[in-house]
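> Below: sequence and its predicted model.
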Amino acid sequence: MRTIAATITTAASLLFLTVPASHAQASAYPNKPIRIIVAYAAGQGTDVATRLLGEQLSRELGQPIVVENKAGAGGILGTELAAQAAGDGYTLTMGTNATHVLNQFLYAKMPFDPEKDFEPIAMVGTFPMVLATGASTPYRTVGDVLDTVKRTPGSADIAMPSTSARLVVEFLKDRSGAPLFGIPYKGSGSAMTDVLGGQLSVTIDTPLALRPHLAAGKLRALGVTSAIASPLVPGVKPVAEQGYAGFEFVAWNALYAPKGTPAEITRVLNAAVNKVLAKPDVRQRLLDLGFEPAGGSAAYLGVFARKERERWAPIIKTAGIRAD
């Protein structure tokens, strides 16, 4: 009869054999080019930031990084492709708050589970949305707009060039009780034209989209949606500091791997991303591109994204926001 001691000895021997193999896999990684799928068009903010990160990661990891654009369906197409890839560390994706949080509540059907089908690697960058108004309006704060709308509904309609902008409007309505009315646009260009032309008095957009108009004095920033002031829009108070404590919305980019990617490999990637994001020149370049450099552990990213889903699901449901 086989004794317990013999069984333990055999198991220990097998563990001794398998552990080095696992470490060997990590130590050999990477030994060929790595692909990062971007679920958006070339030249868009996520794409540009990914190419910067890829260039820097290539130097750290000693292998080429190939960025592949697979745009479509609000980021679902490219993210689905990444979810179907082998979990070997050679296909990654640059996720966003849309692909890995919001889309599952905006679309009736999703071909992947943003939590169960991916391994988090690291947060790369974040940015707030900005409430801005035309330079000729009397508004100086977010409260000015909300008070005006409460007194005269429809007097300060808001241009919404993105789903993120719409969520900010709904969140503001929820927190302030103001009867805000948002006008949806397909992009920043057309929304900006109407606000600059005086057809609408307020817009909500990214710091990067608003930056040239703020610098030229054509628009005035009223507030940022991050919990604290953002270096992307210096001198502008958060909405949370203007009488709406707890108000926060940030968009973000983060690196993910397909489910099943070994922990040893995700640790190698996390360390490399954090090393890159610690470089002063990379941090400045990301700020120039409209992102606040992030970083942190894979566990942090996983918990953060989960809390974001719990937070935005009821708001999207209550507002009846749909993307399809």
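Happy to help now that I have it.
> CA atoms for contacts and neighbours, from now on please.
Noted.
> what about the nearest residue to residue 236 once chain neighbours are set aside, how many neighbours?
Using C-alpha to C-alpha, 6 or more residues apart in numbering and skipping residues adjacent in sequence, the residue nearest residue 236 is residue 223, 5.7 Å away. Close neighbours of residue 223, defined as other C-alpha atoms under 10 Å, add up to 26.
> swap in residue 150?
Residues contacting residue 150 under the criterion other C-alpha under 10 Å number 16.
> And for residue 303?
Neighbour count for residue 303, taken as other C-alpha under 10 Å: 11.
> Helix or strand: which one has it?
Residue 303 belongs to helix 298-319 when elements are defined using DSSP states H and E.
> List the buried residues in that helix.
298, 301-302, 305, 308-309, 312, 315-316 (16 or more other C-alpha atoms under 10 Å).
> just to revisit the earlier point, now do the SS call for the residue nearest to residue 236.
Under the three-state scheme (DSSP: H, G, I helix; E, B strand; the rest coil), residue 223 adopts strand.
> so it touches residue 128, yeah?
No. Residue 223 sits out of contact with residue 128 when judged by C-alpha atoms under 8 Å, with a separation of 9.7 Å.
> The chain: strands as residue ranges?
Using DSSP state E, the strands of the chain run over 34-38, 65-69, 91-96, 118-128, 130-134, 158-160, 182-184, 202-205, 219-224, 250-258, 292-293.
> about what we covered before: ok, and what's touching the helix holding residue 303?
The contact list for helix 298-319, computed with C-alpha atoms under 8 Å, 6 or more residues apart in numbering, reads 97, 100-102, 105-106, 115, 120-123, 167, 170-171, 254, 266, 270.
> Return the subset of these lying in helices.
When the contacts of helix 298-319 are checked against helices (DSSP state H), the matches are 97, 105-106, 167, 170-171, 266, 270.
> possible to save those residues as CSV with neighbour count and distance to residue 291?
Shown next, in CSV, are these (neighbours: other C-alpha atoms under 10 Å; distance: C-alpha to C-alpha, whole Å):
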residue, neighbour count, distance to residue 291
97, 18, 14
105, 21, 25
106, 20, 24
167, 19, 20
170, 21, 24
171, 19, 22
266, 21, 23
270, 22, 19
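> got another, please set it beside the one above:
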Amino acid sequence: MNHQPGRRRILCAALSTLTLASTLPAMAWAQADYPARPVTLVVSFPPGSGADTTARIYAKRLQEITKQSFVVENRPGGESFIAAQAVARAKPDGYTLFFSSNALTLHPALFKRLPYDPVGDFAPVALASRGTNVIVVATGSPYKNFGDLVSAAKKQPNAVTFGAGGQGYRVYVELLAESVGVKFQDVPYKGAGPALMDAAAGVVDFSIGDPSAVASLVKGGKLRALAVAADKRHPMLPEVPTGRELGAPAFEIYSWTALYAPAKTPQPVIEKLAGWMRMANNNPETAAAMEKLGIEVFSGGPDDLRRFQATETERWKRTVARAGIQPAE
């Protein structure tokens, strides 16, 4: 009887075991030594944007904590697809991360097909920040308060116009319309800035923007703020009531940021990053830096982010469906 095949199988098994045994310590060592080189935070917005500035606050804090460089890389354009795909395709070793925003929860509602999987392609790490939005009209507008705006829209459905600085803003205003039972007519713009300028000029009846963008225009007498889409008044505009105070409790809209890693990133790396993000969020300097931007710390670990992403995704899918918005191809 020829025993050679049996001996060959035993030898191959032994070699496989030795290879695995030699690889595992190396992998474990790489994770224990993480980060051993600079880490890249990919942002889907250009330099100087709110998300970019927030990412740089965290990059600085993470660098202070780990004594290793955290570098912000801007990959704007393509509806945030470019940045998302770059991270989804990156090696899952913790050295390329996605400092993401609302796109991961809005995209599934606004597009029939995506070039990436918002859930399957990423490993949640931590929530970072959130900021709200403010409804504004021109100072010479006949709408002196939120009630005037809603009353006009009820009398003439689709007659009151709003400047939508992108598809996301359109969905936000649809949530407002749904919460008060009216219909507005959207006027699309390429960016919140032009939409706010036309609202100030009276070209459109109203628009929405983040407090840091509208506060100076309000204080300069070019815009009047009617409502804050949050659960509490904003420190930059303390005199402006919330949607909840005005009878629209469902009108809470936050622009948020969070940290993700590529799917299959080792759990020890995820846990390290989550712990460092928790330290960054608890640092008073982080809160102080964000306050200047009109935003706030929004803490939460991997499980919190996973649940938050799922809830927000379903929320926007329902809003888009009820508004009759057709997702793009």
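Right, received. Where do you want to start? In this text, all values refer to a predicted model and were calculated from it rather than measured experimentally.
> Now the TM-score, please.
The TM-score (TM-score structural alignment, normalised by the length of structure 1) is 0.87; 308 aligned residues with a C-alpha RMSD of 2.3 Å.
> Would you mind listing the residues in contact with the residue nearest the centre of structure 1?
The residue lying closest to the centre of structure 1 (C-alpha atoms, centre = their mean) is residue 252, at 2.0 Å. With contacts defined as C-alpha under 8 Å, 6+ apart, residue 252 of structure 1 is in contact with 96-97, 123-127.
> try residue 218 of structure 2
Neighbours of residue 218 of structure 2 in contact, by C-alpha under 8 Å, 6+ apart: 224-225.
> Equivalent analysis for residue 87 of structure 1, please.
So residue 87 of structure 1 contacts 257-262 (C-alpha under 8 Å, 6+ apart).
> And the buried ones among these, selectable in ChimeraX?
For the buried members of the contacts of residue 87 of structure 1, the matching ChimeraX selection, counting by 16+ other C-alpha under 10 Å, is:
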select :257,258,259,261,262
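> ok so, going back, among the strands of structure 1, which is the most enclosed?
Among those, the stretch with the highest mean neighbour count (mean count of other C-alpha atoms under 10 Å) is strand 202-205, at a mean of 29.
> Now do that one: which range of structure 2 does it align onto?
Mapped onto structure 2 using TM-score structural alignment, strand 202-205 of structure 1 covers residues 206-209.
> rewinding a little: please tell me how far the residue nearest to the centre of structure 1 sits from residue 76 of structure 1.
Residue 252 of structure 1 sits at a distance of 16 Å from residue 76 of structure 1 (criterion: C-alpha to C-alpha, to the nearest Å).
> cool, and residue 186 of structure 1?
Noted for residue 186 of structure 1: a distance of 18 Å to residue 76 of structure 1, by C-alpha to C-alpha.
> Have a look at these two and say which one is more surrounded.
Taking neighbours as other C-alpha under 10 Å, residue 186 of structure 1 and residue 76 compare with residue 76 leading, 23 against 11.
> The more buried one -> structure 2?
Using TM-score structural alignment, the partner of residue 76 of structure 1 in structure 2 is residue 81.
> thought that match was touching residue 118?
No. Counting by C-alpha under 8 Å, residue 81 of structure 2 does not reach residue 118; the two are 10.4 Å apart.
> contacting residues for residue 231 of structure 1?
287, 292.
> can you pull the contacts of the counterpart of residue 229 of structure 1 in structure 2?
For residue 229 of structure 1, the aligned residue in structure 2 is residue 233 (criterion: TM-score structural alignment). In this structure, residue 233 of structure 2 makes contact with 239-242, judged by C-alpha under 8 Å, 6+ apart.
> For residue 73 of structure 1, see how far away residue 205 of structure 1 is.
From residue 205 of structure 1 over to residue 73 of structure 1 the distance is 21 Å, taken as C-alpha to C-alpha.
> er, residue 149 of structure 1 I mean
Distance, residue 149 of structure 1 to residue 73 of structure 1, using C-alpha to C-alpha: 34 Å.
> So those two - more neighbours on which side?
Between residue 149 of structure 1 and residue 73, counted using other C-alpha under 10 Å, residue 149 has the larger neighbour count: 18 against 13.
> quick one: what's aligned to that one in structure 2?
Taking TM-score structural alignment, the alignment pairs residue 149 of structure 1 with residue 153 from structure 2.
> isn't that match right up against residue 147?
No. The pair residue 153 of structure 2 / residue 147 is not scored as a contact, 10.0 Å apart, by C-alpha under 8 Å.
> What does residue 305 of structure 1 correspond to in structure 2?
Matched by TM-score structural alignment, residue 305 of structure 1 corresponds to residue 309 in structure 2.
> how close does that match sit to residue 103 of structure 2?
Separation of residue 309 of structure 2 from residue 103 of structure 2 (C-alpha to C-alpha): 10 Å.
> Ok, residue 79 of structure 2 next?
Taking C-alpha to C-alpha as the measure, residue 79 of structure 2 falls 8 Å from residue 103 of structure 2.
> out of these two, which sits in the busier spot?
residue 103 (21 against 14).
> Not counting its neighbours along the chain, what's nearest that one?
Spatially, and ignoring its direct neighbours in sequence, residue 103 of structure 2 is nearest to residue 80 (6.9 Å; C-alpha to C-alpha, 6+ apart).
> Counting neighbours, what do you get for the one you found?
Neighbourhood size, residue 80 of structure 2 [other C-alpha under 10 Å]: 19.
> right, and it touches residue 42 too?
No. The pair residue 80 of structure 2 / residue 42 is not scored as a contact, 10.7 Å apart, by C-alpha under 8 Å.
> show me the residues around residue 26 of structure 1 that make contact.
Shown in contact with residue 26 of structure 1 (C-alpha under 8 Å, 6+ apart): 264-265, 268.
> Try it again at 7 Å.
Taking C-alpha atoms under 7 Å, 6 or more residues apart in numbering as the contact definition, residue 26 of structure 1 lies against 264-265.
> go on, residue 241 of structure 1?
Going by C-alpha under 7 Å, 6+ apart, residue 241 of structure 1 touches no other residue.
> Give the equivalent position in structure 2 for it.
Aligned partner of residue 241 of structure 1 by TM-score structural alignment: residue 245.
> what about that match, distance to residue 252 of structure 2?
The spacing between residue 245 of structure 2 and residue 252 of structure 2, counted by C-alpha to C-alpha, is 12 Å.
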